[in-house]
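[1] here are the coordinates; sequence isn't available:
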C-alpha cells in the first residue's frame, strides 16, 4: 500500500510556482543555457527542456516534506536537462533542492551530502583537466561546485546554526525550569520551617491556656480561678511576644524592624520555669559541655519545648525529666514523662509536633525517636534526639 506524501508547505508551493513561471518566461523568449542544436544536445529544439523544468518545479513542492525524494528526483531531472538546450531556472531550482535536502533532511543526509558533493567537485575539476589538458576544463569543476557543493555546504552551515540555537534555547528553558524548581523548593522549605516555628512556639502557650481555662470554668473556686486566669494571661503575653518575633523574621530587615534573636540553650531554664507554672512537675539536667553551634542549640531548644507541650497535653500525672548531655561530637536530648492509659488527651493534637521534631533532627543529620518505654516504675513516654555538633555534619 502506497504511503501518501506529506502536504507541501505554503512557501514551497510559492517557490515551485515561481520557478515554473520563471522557466516558462525564459523559454518563451528563447533563452537557454546552450544552443538548441549545439554539441551534446541529444534532444534538440525548445520543447524538450520543459519536461525537466516541470519535474524540478514539482520537486520544489517536496523540499521540506520529503527533501531526499525531491533531491533524487531533481538530480534525475537535472541530468535530463543537460541533454536538452537547458534552462537556467532548472539549475537554480536544483541548487535549492540541494540546500533543502541538507537543511531539512535527516541528520545522515546532512552529514553525507556535503562530502559527496565535495568529492564530485574535486573529481569534476581534476578528471577533465587530466583528460583534456586545457584550463577551460577546470570550469566543469567550478560549475559542479556551484550547483552542488555550494548549496550543500550552505545548508549544513545554516542547519548547524539552527541546531546550536535550539540547543541554547533548550538549555535556557532547562535553566529556567531548574531555577523555578529551586525557587519552589526554597519556598516549600521556608514554609516548613515557619510551620515548625509556629507550632513549637504557639502550641505550648495555647495548650496551657486551654487547660487552665477548662479548670477555671469547671471549678467553682475563686482562688483556683484566679490562679488559672494568671496562667492564662502569662501564656497569652508570652505567645503574643513570640508571634511578634516570628512576624519580625518574616518582614524585611531594615529601619527599626529587626527580628528578635533565636532561642538558645541558655533559655531552657526559663522554658522549664514556664512549664512548671503551667502545672508540670519538670526537672532540668543540662550539661552540654561548652558552647554549641546556633542551629544545634535552636533545634535542641525547640525539641524540648515541643516535648513539654506534648507532656502538658497528653501525659499522665507524674514527673517530667529533661536531660541534655554531650557524647563526643553529638548533643543528646532526652525528655521523659509519665505514660498512662487515658481515653483522650487533655487538649487534642494534630501530630505535627512529632513531625516537626523529626524534621529538625533530620536537617542537622541527626536522629530522632519518640515512643513508650518500660521502666521499673511503669511505662514512660521518651523523646530522644541526637544532634551532631560538627559544622560539616549540618552545613
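    Noted; the coordinates are in hand. Computed from a predicted structure; not experimentally measured. Numbering: from 1, shown residues only.
[2] drop to CA atoms for contacts and neighbour counts, all remaining ones
    OK.
[3] do a quick rundown of the strands in this structure.
    Assigned by DSSP state E, the chain shows strands spanning 281-287, 319-327, 330-338, 367-375, 378-388.
[4] burial count for residue 257?
    For residue 257, the neighbour count with other C-alpha atoms under 10 Å is 12.
[5] excluding its backbone neighbours, what's nearest it?
    residue 248 (6.7 Å; C-alpha to C-alpha, 6 or more residues apart in numbering).
[6] and the comparison structure, right after this:
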C-alpha cells in the first residue's frame, strides 16, 4: 500500500515547528522543571514525533492525531516543549477540518469530555484551584482547536453547498435558455411553413403547367394565379417579419388569422386547384352565437386547415375537398376535419417534405388536443385522406404563451 504524499505546506509547517523547537531546546526553554525523565535530550523525542505527524496533518489526519496524542503524553514526562504542545493543537484542528465526517463530529465532543474529566480529576486529587488551571490548559490544547476546526469545516461546507447551488442554478438557466431557443425556432419554422408553403405550392404547380402546356389561355390563367399567390405570399412574409420584430421596430405585428378567414382561404384553394380538378367546400356546423374561441385555438385551427389544403393541392386526386368545423359534446372542444380524395393527381405536382404533418401535430400537442391523419375508406368505397384535430377550449380564460404565435 502506497502512503499518500504529504502536502507541501504541511512539510513546511513540520520543518518550521521542528526548527523552532530545536532553537528553544538549545536555549534551555522548557515548560517544566522537575519531571520523571531528567535527560534533556528526551524532550527532543516527542518534538520530532510531533513534527513528523505535522507532515501528515492533511493526508492522514486521524493517524497523525492518534500518534500526536501519544507524543504529547510522553512529553509530560520530560522537561517538555511549548512547540510540541502547539503542534498538537494544530493536529486536533486538522483532524476536524480534513478528517472524515464522523471523526469531525466526534472529536469536539471527545475533547470536551476529556477537558471536563481532567479538571474534575485534578480537583479531586489536588483539592485546590491549580486543578482549574490544568483543566483550562487542557481545554486550550484540545477542546478549543477542535471547536475552531468544526466552525471552519462548517463554513467550508456551506461555501461548497452555495457554490454547488450556484452552478446548478446556472445550469438550469442555460437549459431554460436552450429550451426557449429551441421552442422559438420551432415556432418560427411552423409559421414560415404554414404561411408560405400554400402559396409556393400553388406557384410551383401553375408555373409548371404554364411551361408544359402550349396554350395562351391556360398560360395566362396560370400566370394570374401565380401573381395572386406571389402577392399574398409576400403579405404573409411581411406579417411574419412583423411578428419577429420587437416593439421598437418600424413595423407592428399584424393580427393573427382567425376562423373568420377560412372562407377566403377555401376560395383561394379552389382557384389554385381548379386546373387539377379539385373543388373545395366549407361546412361549419358550429352555432353562429357560440362566441369567440381562445386565440391559440383559432390560430391552430386556421393553420391546420391551411396546411391540409396545401397538401390537398399537392397530392389529392380530382374530386371534392371538404373542410368541416364542429363542436364536440359535452366538453365543447373544437373539431377540425379536412377530407380529400386519395389518388394520383393528373398534371404537375409540387414535392412535399412531410414537415406539414409534423407542424400540425406539434400545434395540437401544445394545446393538449388530439390529432390523427391517414387514409380512410368512404361509405361508397372510395379512398380518402382525412386530417382530424380536436382542440380543447377550456383554457379560454388563460393568456396564450408568449412564444405561441
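    Cool, got the structure. Treat the numbers as computed from the prediction; the structure is a model and nothing was measured.
[7] TM-score, when you put one on top of the other?
    Superposed pair, TM-score by TM-score structural alignment, normalised by the length of structure 1: 0.95. Supporting alignment: 389 aligned residues with a C-alpha RMSD of 1.6 Å.
[8] tell me, what residue is most central in structure 1?
    Taking C-alpha atoms, centre = their mean, the centroid of structure 1 lies closest to residue 178, which sits 3.0 Å from it.
[9] list the contacts for the residue mapped onto residue 368 of structure 2 from structure 1?
    Residue 368 of structure 2 maps onto residue 365 in structure 1 when the alignment is built from TM-score structural alignment. Neighbouring residues of residue 365 of structure 1 by C-alpha atoms under 8 Å, 6 or more residues apart in numbering: 387-388, 393-394.
[10] could you redo those residues as CSV and give each row distance to residue 293 of structure 1 and neighbour count?
    Shown next, in CSV, are these (distance: C-alpha to C-alpha, whole Å; neighbours: other C-alpha atoms under 10 Å):
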residue, distance to residue 293 of structure 1, neighbour count
387, 10, 27
388, 10, 23
393, 11, 12
394, 10, 16
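[11] can you give me the end-to-end distance of stretch 4-11 of structure 1?
    Taking C-alpha to C-alpha, to the nearest Å, stretch 4-11 of structure 1 runs 20 Å from one end to the other.
[12] how about that stretch, aligned to which bit of structure 2?
    Counting by TM-score structural alignment, stretch 4-11 of structure 1 corresponds to 2-9 in structure 2.
[13] go ahead and name everything in contact with the matching stretch.
    Applying C-alpha under 8 Å, 6+ apart, the external contacts of stretch 2-9 of structure 2 come out as 55-56, 58-60.
[14] and with 10 Å instead?
    For stretch 2-9 of structure 2, the surrounding residues in contact (C-alpha atoms under 10 Å, 6 or more residues apart in numbering) are 14-15, 54-60.
[15] list the contacts for the alignment partner in structure 1 of residue 158 of structure 2?
    Alignment note (TM-score structural alignment): residue 158 of structure 2 maps to residue 164 of structure 1. Residue 164 of structure 1 is in contact with 158, 170, counting by C-alpha under 10 Å, 6+ apart.
[16] now residue 284 of structure 2, nearest residue through space, not along the chain?
    Distances taken as C-alpha to C-alpha, 6+ apart place residue 325 nearest to residue 284 of structure 2, at 4.6 Å, with adjacent residues excluded.
[17] so what does that neighbour match up with in structure 1?
    Residue 325 of structure 2 maps onto residue 324 in structure 1, by TM-score structural alignment.
[18] over to residue 271 of structure 2?
    Applying TM-score structural alignment, one finds that residue 271 of structure 2 aligns to residue 277 in structure 1.
[19] what sits closest to that match if chain neighbours are left out?
    Among residues not flanking residue 277 of structure 1 along the chain, residue 231 sits closest, at 7.1 Å (C-alpha to C-alpha, 6+ apart).
[20] any idea how far residue 281 of structure 1 is from residue 207 of structure 1?
    Distance from residue 281 of structure 1 to residue 207 of structure 1, by C-alpha to C-alpha: 16 Å.
[21] just residue 94 of structure 1 next, same as before
    Taking C-alpha to C-alpha, one finds residue 94 of structure 1 at 86 Å from residue 207 of structure 1.
[22] so for these two, which residue has more residues nearby?
    Between residue 94 of structure 1 and residue 207, counted using other C-alpha under 10 Å, the more crowded position is residue 94 (27 against 22).
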